[in-house]
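Engineer: Quick one, fold the following:
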Amino acid sequence: MDLDAYVSVKRPTWERLDALTRRRRLSGAEADELIDTYQRVATHLSVIRSTAPDASLVGYLSSLLAKARTRAAGTTESRWSIVGRYFGRTFPAALYATRWWWLSALIVSFVGMAAMTWWFLDHPSTETAFGSPADIQKLVDNDFANYYSENAATSFALRVWTNNFWLAATCIAFGVFGFPVIWVLWGNITNVAVTASIMIRHGRADVFFGLITPHGLLEMTCLFVSAGVGLRVFWSWVVPGGKSRMQSLAEQGRTAIGIALGLVVLLLITGLIEAFVTPSGLPTFARVGIGVFVWVGFFGYVFTLGRWAYNDGERGDVATDDRDFVAPTA
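Structural biologist: Take a look at the predicted model:
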């Protein structure tokens, strides 16, 4: 088949379908035309796939048909309502559905931090493994506190946001392998424990907890969520239950991607707190209070909206009708 000639003949039909899907309102005749044109374009796509598959053309027609199908089904939902439904139902329900995984990561990590901090405090000689006495003193006197205020707040917030999301994305993207998640958690536990033990031993516990608590509670919880979700993805193919390994992995993978999108917003909040609240001139109790308030608000969000949506059947996965869609590949 001469693909160029075929495209030249059929393009007016595709353009007509595109025009119909973009109209705010359709008359009865136009609605009938939309359905008829949709069926013809679906036939064109089938012909192209079977005789002269072209990745870009298949992608264009697939997207066009998806929009036309949504239009024909009568969906007029605005983008804002979609965003509202995601943050009001899909995201919190996904967090609630995976709660035992990330709550386990949270508990194990906090216990590990406390145990490791105590061990370092009980073995002061280990401090020399992390720097010279001069470097340690510099950290205690200046570096730890200055870290939060040495850069402009806006650029610091952006840097914190991207760095934290990189760690969260690593846990989710490589969660299927299991070990990378454990490695990220171990690094986080060790880093916090070492810094805490040094600050506490040198009588600067108030500075440490006063600076790390405002943003750290939600920030670390986001990391634990991503770790729990990543481990859930790993477990989905190790123990798929009554489903095939691919079905189980696909289901948990879609949910994980949905959670990752929500974490972008949560980590943005933590970045703003770390840049504008942590180094601010507010009293320590006020800064810590803001951090605790936001952290408790997160749990309230998950265990109220998330639980309601979960009990209503929401699991954070895409709609049932969309689960068989596949993306065209070259």
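Engineer: Please count neighbours and contacts with C-alpha atoms only from this point.
Structural biologist: OK.
Engineer: wait, residue 273 sits on residue 213?
Structural biologist: No - at 10.4 Å, residue 273 and residue 213 do not qualify as touching, with contact defined as Cα atoms under 8 Å.
Engineer: residues shared between the contacts of these two?
Structural biologist: Both residue 273 and residue 213 are in contact with residue 291, where contact means Cα atoms under 8 Å, 6 or more residues apart in numbering.
Engineer: out of those two, which sits in the busier spot?
Structural biologist: Using other Cα atoms under 10 Å, the more surrounded residue of residue 273 and residue 213 is residue 273, with 24 against 20.
Engineer: Buried residues, stretch 265-277. List them.
Structural biologist: Residues of stretch 265-277 classed as buried by neighbour count (16 or more other Cα atoms under 10 Å): 266-277.
Engineer: Dump those into JSON lines; add secondary structure and distance to residue 291 as well.
Structural biologist: Listed next are the buried residues of stretch 265-277 as JSON lines, based on DSSP: H, G, I helix; E, B strand; the rest coil; distance: Cα to Cα, whole Å:
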{"residue": "266", "secondary structure": "helix", "distance to residue 291": "13"}
{"residue": "267", "secondary structure": "helix", "distance to residue 291": "13"}
{"residue": "268", "secondary structure": "helix", "distance to residue 291": "14"}
{"residue": "269", "secondary structure": "helix", "distance to residue 291": "11"}
{"residue": "270", "secondary structure": "helix", "distance to residue 291": "9"}
{"residue": "271", "secondary structure": "helix", "distance to residue 291": "12"}
{"residue": "272", "secondary structure": "helix", "distance to residue 291": "11"}
{"residue": "273", "secondary structure": "helix", "distance to residue 291": "8"}
{"residue": "274", "secondary structure": "helix", "distance to residue 291": "10"}
{"residue": "275", "secondary structure": "helix", "distance to residue 291": "13"}
{"residue": "276", "secondary structure": "helix", "distance to residue 291": "12"}
{"residue": "277", "secondary structure": "helix", "distance to residue 291": "9"}
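Engineer: Here is a second sequence; please produce its structure as well for comparison:
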Amino acid sequence: MADQIDPSKTADPRGDLHSPLISTAIMTNNIRVAVMAFISGVTLGFGTAYLMISNGLIVGALAAVFMQSGKSYVFWAYILPHGIIELSAIFIAGGAGLYMGYRFFVPGPFPRRARFLESAKESAQLLIGTVPLFVIAGIIEGYITPSTLSLEVKYLIAGGTLVILALYYMYGARNVKQKNRNHSAIKHPST
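Structural biologist: Just a heads-up that it's a prediction; the model follows:
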């Protein structure tokens, strides 16, 4: 893989001539990887672990090639704007697949089959929740990554995506806590 990469060609952006096509292809591929990481959970998590590790090795190998050539700053400027959202979504999908495998091995007091089916349903909801993240990451990768924006602006965009993702997570966590409080109040009304 390292022999096929020429870091010296990354100084110039690809241009945005075919951005809609590139963006669509990227979104489709990333959603496919997420679905495969999720579906691989039926292999008791082994297939999911393999997919996550192999994809991590690819990113790591690319980072190492660019670091050795002194182009890490350029590499991360092209990866982080879309990568923060994209990798988070892939981790969520992979976690959903691993959760299914985990629940098969650790069903608790429930029958193994029932627990696995319940965890598959919960995991599918997580997977569906990643689709908008992949759409946003694909749009960023199709339009911002190849653009002629300065590397500093790309880093600012990456920081913005990180802040937005963190706020989205905190908003969801707050809603879950509120929902649990409301559910608890309904089950145990105060007298």
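Engineer: Closest one of the buried residues of stretch 265-277 of structure 1 to residue 93 of structure 1?
Structural biologist: Taking Cα to Cα as the measure, residue 93 of structure 1 lies nearest residue 266 of those, at 15.4 Å.
Engineer: got the contact list for the aligned partner of the closest one in structure 2?
Structural biologist: Using TM-score structural alignment as the criterion, residue 266 of structure 1 maps onto residue 133 of structure 2. Residues near residue 133 of structure 2 by Cα under 8 Å, 6+ apart: 85-86, 89.
Engineer: Just say helix, strand or coil for the corresponding residue of structure 1 for residue 32 of structure 2.
Structural biologist: Aligning on TM-score structural alignment places residue 32 of structure 2 opposite residue 166 in structure 1. The local conformation at residue 166 of structure 1, judged by DSSP: H, G, I helix; E, B strand; the rest coil, is helix.
Engineer: nearest spatial neighbour of the residue positioned nearest the centre of structure 2, skipping sequence neighbours?
Structural biologist: For structure 2, the residue sitting closest to the mean C-alpha position, by Cα atoms, centre = their mean, is residue 89 at 2.2 Å. Distances taken as Cα to Cα, 6 or more residues apart in numbering place residue 130 nearest to residue 89 of structure 2, at 5.3 Å, with adjacent residues excluded.
Engineer: hang on, that neighbour packs against residue 92?
Structural biologist: Yes - counting by Cα under 8 Å, residue 130 of structure 2 does reach residue 92; the two are 7.3 Å apart.
Engineer: Tell me which residues touch residue 21 of structure 2, please.
Structural biologist: Residue 21 of structure 2 neighbours (Cα under 8 Å, 6+ apart): residue 142.
Engineer: can you tell me which residue in structure 1 aligns to it?
Structural biologist: For residue 21 of structure 2, the aligned residue in structure 1 is residue 155 (criterion: TM-score structural alignment).
Engineer: Quickly find the element holding its match.
Structural biologist: helix 153-173 (DSSP states H and E).
Engineer: which helices and strands sit right next to the next helix or strand after that helix?
Structural biologist: Counting by DSSP H and E, the element after helix 153-173 of structure 1 in chain order, helix or strand, is helix 179-201. Applying 3 or more Cα pairs under 8 Å, 6 or more residues apart in numbering; DSSP states H and E, we find helix 179-201 of structure 1 packed against helix 99-122, helix 153-173, helix 205-238.
Engineer: measure residue 100 of structure 2 to residue 141 of structure 2 for me?
Structural biologist: Distance, residue 100 of structure 2 to residue 141 of structure 2, using Cα to Cα, to the nearest Å: 30 Å.
Engineer: whoops, residue 180 of structure 2 was the one
Structural biologist: Distance from residue 180 of structure 2 to residue 141 of structure 2, by Cα to Cα: 37 Å.
Engineer: Same question for residue 3 of structure 2.
Structural biologist: Separation of residue 3 of structure 2 from residue 141 of structure 2 (Cα to Cα): 24 Å.
Engineer: cool, residue 103 of structure 2 as well?
Structural biologist: Using Cα to Cα, residue 103 of structure 2 is found at 35 Å from residue 141 of structure 2.
Engineer: How about residue 155 of structure 2?
Structural biologist: With distances taken as Cα to Cα, residue 155 of structure 2 is found 13 Å from residue 141 of structure 2.
Engineer: Touching both of those two, which residues are there?
Structural biologist: Joint contacts of residue 155 of structure 2 and residue 141 (Cα under 8 Å, 6+ apart) are residue 81.
Engineer: Contact partners for the nearest residue to residue 110 of structure 1 once chain neighbours are set aside?
Structural biologist: Nearest residue to residue 110 of structure 1 in three dimensions, chain neighbours excluded: residue 189, at 7.9 Å (Cα to Cα, 6+ apart). Contact analysis of residue 189 of structure 1 by Cα under 8 Å, 6+ apart lists 109-110, 112-113.
Engineer: cool, and residue 5 of structure 2?
Structural biologist: By Cα under 8 Å, 6+ apart, the residues touching residue 5 of structure 2 are residue 65.
Engineer: quick one: it and residue 98 of structure 2, what's the gap?
Structural biologist: Counting by Cα to Cα - residue 5 of structure 2 and residue 98 of structure 2 are separated by 32 Å.
Engineer: swap in residue 25 of structure 2?
Structural biologist: For residue 25 of structure 2, the distance to residue 98 of structure 2 equals 26 Å [Cα to Cα].
Engineer: With neighbour numbers in mind, choose between those two.
Structural biologist: Neighbours per residue, other Cα under 10 Å: of residue 25 of structure 2 and residue 98, the larger number sits with residue 98, 26 against 13.
Engineer: Distance check, that one against residue 151 of structure 2.
Structural biologist: 36 Å.
Engineer: go on, residue 157 of structure 2?
Structural biologist: Residue 157 of structure 2 is 10 Å from residue 151 of structure 2, by Cα to Cα.
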